[in-house]
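>>> below are the sequence and a predicted model for it; my questions follow.
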Amino acid sequence: MDVSALAQSVNGPVYRPGDEGYAEEVAAFNLSRQHTPDVVVAARSADDVAAAVRWAGEHALPVGVQATGHGAVLPITDGVLVSTRGLDEVTIDPVRRTARVGAGVKWRRVLDAAAEHGLAGLCGSTSDVGVVGYTLGGGLPVLGRKYGFSSDRVRSFDVVTGDGQLHHVEAGDGTELDWALRGGKGNVGIVTSMEVELLEIADLYGGAIFWPGALAPTLLTVFAEWVDTLPDEFSASISLLRLPPLPEVPAPLRGQFTVHLRIAYLGDDAEGERLLAPMRAVAPPMIDMVGRMPYAELDRIHMDPEHPVPFEEGGTLLRELGPDTIEAILEQAGPDAQCPLLLVEVRLLGGALAGDRTDAVSGRDAPYSLFAVGALMPPIAEAVPGAIRAVVGAMAPWSTGGTMVNFHGVPGDDADRARAWSAPTFERLQRAKASYDPANLLRFGHAVPALDPA
């Protein structure tokens, strides 16, 4: 394939398989996903992205995009990969309380830069993910029950659509682009930068508590009753955690089955202690790390992996967390289960995450999210995908039938992909894709099939 015209039209480097730099540019955070595109464009500007998409269209090649690699649900096996990790601008406007971020920026840089002004962005369970990719899937923040989804706080997008055109999209401008970019993932274009609203949050009451896994039945039962008492300022999740016996795992948790409670509260310590008391009263914990903490250190709450690992994941949305639901969870991942999964998590939704908004974000109608992750490492690698399907399948009687696209896992057929949105939203997203990506170039990842716009 002759890429000389492409190389002359972009400022960033262009790689073919075997070129020095190719392997580094295609590497994903999920080590089980090995991308092997025919061409890689390491974009240095929005114009580079537009040129790459137009070139791909001229050659009828599919287009994938990657920044940090956390969203690599499926391998990119051919075509053109546009790497946006080089779009790494961060500009904080403390007067307007906004951050302008490029597509390659991780939340860690935004949190650190914003904290200098007493401000914060709506980051999720880890600051290691890219701001743009996370937000395009809606973005579920640690403080989502108070402030809503991250996409609710976007002021503008700069996006190259599938036809190779660069657009500037203002929040609330009434266009299908604005609607589809909020929760539609990467189906209508490649976002090169965006401006997000920042909030005046310097610190919070939060952290993690660990108990022995044998207490899982009691803890899940108390958790289900306890969360009904919490105000919207209080966010919580609980996971059944099986950490491997690796040196980097803290000694008390290494190779153990534990229950991990995660909390974040925007209120004073005394009220936080009072609200948390019913969970603490269940039993003395192995580790209690809850207290006043800087918002910029919120990684201490979920303690997600910081380094690339091979993994599989999947999830579903729950409409209830009653005794039967808990029993089904315990059958799959409780103390007596031979479960190969790293974690099975139930996260409290509701509050500001609920309600009607004009966007493509899913999950607003569900009070809970269930999410499962397994490490694809010997000797359990082969058992992980089936175990995730079993956990998600066991939740069917209490599921809304939907998922959030960022927590969906490996997308299957069209019916499975559609579960990430309501039926009307999915159809509207299909029509938007047909309008903005008429050649269906953007068909990697959680892509939706286009509908005839007529």
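Done, it's in.
>>> from here on, contacts and neighbour counts on C-alpha atoms
Fine.
>>> close enough to count as contact, L87 and D47?
No - using C-alpha atoms under 8 Å, L87 is not in contact with D47, being 11.2 Å away.
>>> overlap in contacts of those two?
Counting by C-alpha atoms under 8 Å, 6 or more residues apart in numbering, L87 and D47 have no shared contacts at all.
>>> ok, which stretches of the stretch 201-350 of the chain are helices?
216-226, 269-280, 299-302, 323-333 (DSSP state H, counting those that start in this stretch).
>>> take a look at this one as well, against the first:
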Amino acid sequence: MNLLRPGQAGYADEITGFQTAVATAPAAVVAAESAEDVVAAVRYAAGHGLSVAVQATGHGLTAGTDGVLISTRRMTGVEIDPGTRTARVEAGARWEAVIEAAGEHGLAPLSGSSPDVGVVGYTLSGGFGLMARRYGRAADHVRALDVVTADGELRRVEPGSDLFWALRGGRDGFGVVTAIEFALLPVRELYGGSLTFDSADVPAVLRVWRTWSAAAPDTLTTSVAMIQYPDLPMVPAPVRGRHVAQVRIAYLGENGDDVVAPLRAAAPALADTLRTIPFTESGSIAAEPRQPHGYHGTNATVSQLNDAMLDAVLEHAGPGAAAPPVLIIDRLGGALARNPETPGVGWDSSAEYVVRALSVVDGDGVADVRRAHAKLFDALAPWTTGRLLPFVYGEHAPEEVAESVFPAADLRRLRELKRRYDAGNVFRAG
């Protein structure tokens, strides 16, 4: 077990993740290379009365720790079984490694918009991605988990176990997952990309996309993003300095050009990248940034998307807003509205859309960003049904977050299981 303390060489690098707005100063960080290292780290923490937190890529980091931080970034093993269409992935692996390995066999995982994100954290959070309306959440397709619990034991948990239920969507507070096994899908390619529209056309595009997405088949997963691009030389000329609406498409059916024709007719596009692509290029659809930075974000699931709601979105996040966030609206429904064969922690499957806001922040700007986000989500409150855990970034009150993202019955069960598996509250981040 490689244990580093403050001031030692490598400590600062080891605790740094993609999210830089959350300060953390653990008493020790363990650079884990194996499940045995994780076992040793949990036993060390328990023996010294220290809490345990875990970090792979740090994309979903919501709170720091003053205890022991287990860094799993070196645990990057990926095994593909093409016969059973199954992947076994270690705790630190990113989606890009799974996408490439599965693609060699004509298979694809239920990854999200960014291939740079860690597989385990995304899945345990209840993440949904590019094929979600056809196949549901990644957590719905998990077959087994290897997890080190608070007693320092490495366990294999499978369907039928309370712990298996809790981890898939409950995310924090029950142990450190060292490996995950999940089903892959027989998908080689899809019709995907984006249509980008100028600021003057954003109101019309939002309404066309709303009507069009409401009738979308389950084979189509789509979102619309509103983005204010900076006026900087490295930004592509068509969008430099502009506030745009970008409609993102991932379609598993045929005749993709016919399906998106109403969108292309909505307004002239600044950019049109829609085409048939191999799934290994699926990260190009959203083309999300890969460089670490600080950010704060929240979201709301909503029962509908009416004109009053779109007006609120435009007022608080559109071209005229004082400090517009990146605003993304995802179409839900399809498989996301159906009960999976092996349920995990629940979410609002009746919601039609999720509205999410994300703003880049530094140490002094978080309060202003929270106030700006609150104005938007207060306006959407009459139609809000809940929040989704994968899109809560930078909040530091786990209890408050839990009460807003989990159904009441599931939260009671999670608390009961927390007392059973971690009575000493070793995993305090949950």
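Here it is on my side, so go on. None of the values given here were measured: they were computed from a predicted structure.
>>> can you pull the TM-score for these?
Scored against TM-score structural alignment, normalised by the length of the second structure, the superposed chains reach a TM-score of 0.96; 427 aligned residues with a C-alpha RMSD of 1.6 Å.
>>> the helices of the stretch 201-350 of the first structure: which one's closest to A72 of the first structure?
helix 299-302 (20.8 Å; C-alpha to C-alpha).
>>> chain center to that closest one: distance?
With C-alpha atoms, centre = their mean, to the nearest Å as the basis, helix 299-302 of the first structure stands 15 Å off its chain's centre.
>>> next: stretch 134-141 of the second structure.
13 Å.
>>> matching residues in the first structure for it?
With TM-score structural alignment applied, stretch 134-141 of the second structure matches the range 146-153 in the first structure.
>>> what comes up buried for stretch 396-403 of the second structure?
Using 16 or more other C-alpha atoms under 10 Å as the test for burial, stretch 396-403 of the second structure gives V401, A402.
>>> which SS class is the one residue sitting closest to the centre of the first structure?
Nearest to the geometric centre of the first structure sits N406, at 4.2 Å (C-alpha atoms, centre = their mean). Following DSSP: H, G, I helix; E, B strand; the rest coil, we place N406 of the first structure in the helix state.
>>> ok, now which ones touch it?
Residues in contact with N406 of the first structure (C-alpha under 8 Å, 6+ apart) are G71, Y134, G137, G138, G139.
>>> just give me the match in the second structure for it.
Under TM-score structural alignment, N406 of the first structure pairs with P390 in the second structure.
>>> roughly how far apart are its match and L417 of the second structure?
21 Å (C-alpha to C-alpha, to the nearest Å).
>>> again, but for A40 of the second structure
23 Å.
>>> which stretch among the helices of the stretch 201-350 of the first structure comes nearest I238 of the first structure?
Between I238 of the first structure and those, the shortest gap by C-alpha to C-alpha is with helix 216-226, which sits at 7.8 Å.
>>> and for that closest one, what span of the second structure is it aligned with?
Aligning helix 216-226 of the first structure against the second structure (TM-score structural alignment) gives residues 202-212.
>>> tell me the buried residues in that stretch?
Result for stretch 202-212 of the second structure [16+ other C-alpha under 10 Å]: buried residues V202, P203, V205, L206, R207, V208, W209, R210.
>>> ok, now how distant is the second one from A317 of the second structure?
Think P203 of the second structure. The gap separating P203 of the second structure from A317 of the second structure is 12 Å, by C-alpha to C-alpha.
>>> and for the fourth one?
Noted for L206 of the second structure: a distance of 12 Å to A317 of the second structure, by C-alpha to C-alpha.
>>> residues making contact with the match of helix 216-226 of the first structure?
Under the criterion C-alpha under 8 Å, 6+ apart, residues 197, 224, 244-245, 247, 262-263, 266-267, 305, 307, 310, 314, 318 lie in contact with stretch 202-212 of the second structure.
>>> of these - the most surrounded one?
Among those, A245 has the most neighbours (other C-alpha atoms under 10 Å), with 29 neighbours.
>>> please say which position in the first structure that one maps to.
By TM-score structural alignment, A245 of the second structure lines up with V259.
>>> if I pick that match, what's in contact with it?
Shown in contact with V259 of the first structure (C-alpha under 8 Å, 6+ apart): F210, W211, P212, G213, L215, A216, L219, I238, S239, L240, L241.
>>> wait, what's in contact with the third one?
Pointing back at P212 of the first structure there. F257, T258, V259, P285, M286.
>>> cool, the second one as well?
Taking C-alpha under 8 Å, 6+ apart as the contact definition, W211 of the first structure lies against T258, V259, H260, A283, P284, P285, M286, I287.
>>> could you dump the residues you listed to a markdown table with distance to G272 of the first structure?
Listed next are those as a markdown table, based on distance: C-alpha to C-alpha, whole Å:
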| residue | distance to G272 of the first structure |
| --- | --- |
| T258 | 23 |
| V259 | 20 |
| H260 | 18 |
| A283 | 18 |
| P284 | 18 |
| P285 | 17 |
| M286 | 20 |
| I287 | 18 |
